[in-house]
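Undergrad: following is a predicted model, sequence given first.
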Amino acid sequence: MSIPFACDLTAIPPGERAAHHEATRQLVAAATIIRESGEGFAFELAADEYETVTRFVAKERLCCPFLTFVVTARANQPQVELRITGPAGAKEFIRAELHLPPG
């Protein structure tokens, strides 16, 4: 079964959208490293940003079901990693959605 490459902007309730936009802004601002890969991006953040990452993923996966989110948090490590990937064309979508500079 194929998942369409389209966002469902109604998946996040109107009263929660502002908080989601703020979590998105915080995620990008807090990233200490942003790595581009063939399928998307990896963000490294301080471990204390874990809640920001999980808040972002919890909402973003509702409106963008074609994206894959992988959060890696290891014990005794000072960072958490978020990888966002998707089908062909998703990388440019991610770049635009998160307001990342051109590669």
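TA: Cool, got the structure.
Undergrad: hey, let's count contacts and neighbours off CA atoms from now on
TA: OK.
Undergrad: so how far is stretch 62-71 off the chain centroid?
TA: 8 Å (Cα atoms, centre = their mean, to the nearest Å).
Undergrad: do stretch 73-84 as well
TA: Chain-centre distance of stretch 73-84: 14 Å, with Cα atoms, centre = their mean.
Undergrad: then stretch 22-33?
TA: Its chain's C-alpha centre and that of stretch 22-33 lie 9 Å apart, by Cα atoms, centre = their mean.
Undergrad: list the buried residues of that stretch.
TA: 23, 24, 27, 28, 30, 31 (16 or more other Cα atoms under 10 Å).
Undergrad: so how far is residue 88 from the first one?
TA: As for residue 23, its distance to residue 88 is 26 Å (criterion: Cα to Cα, to the nearest Å).
Undergrad: adding another structure so you can compare the two:
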Amino acid sequence: MKALTPEERARHKQLSEKLLAARKETVETEKGYEFQYGPDDVTLAELAQWVVAESKCCPFFDFHIDLENGGKLVCLRLTGEEGIKAFIRAEFSIH
């Protein structure tokens, strides 16, 4: 992942692990997947930081961050062109 500095890569790995572990729900959408989190588990700032780094190495993703249900649900949607769902399933351990 040459798009990130070693420091950015380390922080991105840390955030990726946190996002995978904190995921409360995974919802398949028409063009990708939505990952849902509790606001006490993942902050909007952490999601934004993850998106900035991820977009450097995976510019083919479309990223959507939503705060829903009166702030009780934080959502990250990853979408893209045809074939993106298989890539997301593999990269984000969706079975």
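TA: Yep, it's here. Predicted, not measured: the structure shown is a model, and the values here were computed from it.
Undergrad: still on that earlier bit, in strands, which of the buried residues of stretch 22-33 of the first structure appear?
TA: Assigned to strands by DSSP state E, none of the buried residues of stretch 22-33 of the first structure qualify.
Undergrad: those strands in the second structure, which residues are they?
TA: For the second structure, the strands defined by DSSP E occupy 25-28, 32-37, 62-68, 73-79.
Undergrad: out of the ones you listed, which is closest to residue 86 of the second structure?
TA: Comparing these by their distance to residue 86 of the second structure (Cα to Cα), the top pick is strand 32-37, with 8.9 Å.
Undergrad: what lies in contact with the closest one?
TA: Identification of contacts with strand 32-37 of the second structure by Cα atoms under 8 Å, 6 or more residues apart in numbering yields 22-28, 73-80, 84-85, 88.
Undergrad: what does stretch 78-97 of the first structure give?
TA: By Cα under 8 Å, 6+ apart, the list of residues contacting stretch 78-97 of the first structure reads 5, 38-50, 53, 66-74, 101-102.
Undergrad: could you identify the buried members of those?
TA: Among the contacts of stretch 78-97 of the first structure, those classed as buried by 16+ other Cα under 10 Å are 5, 39-45, 47, 49-50, 53, 66-67, 69, 71.
Undergrad: need the max-distance pair from those.
TA: So, those by Cα to Cα: farthest apart are 5 and 47, at 31.2 Å.
Undergrad: hmm, residue 53 of the second structure is touching residue 13, no?
TA: No: Residue 53 of the second structure lies out of contact with residue 13 (Cα atoms under 8 Å); the separation is 9.9 Å.
Undergrad: which one's more surrounded, the two?
TA: Shown here are residue 53 of the second structure and residue 13; by other Cα atoms under 10 Å, residue 53 has more neighbours (20 against 14).
Undergrad: quick one: that one and residue 43 of the second structure, what's the gap?
TA: 16 Å.
Undergrad: swap in residue 77 of the second structure?
TA: Per Cα to Cα, residue 77 of the second structure is found 15 Å from residue 43 of the second structure.
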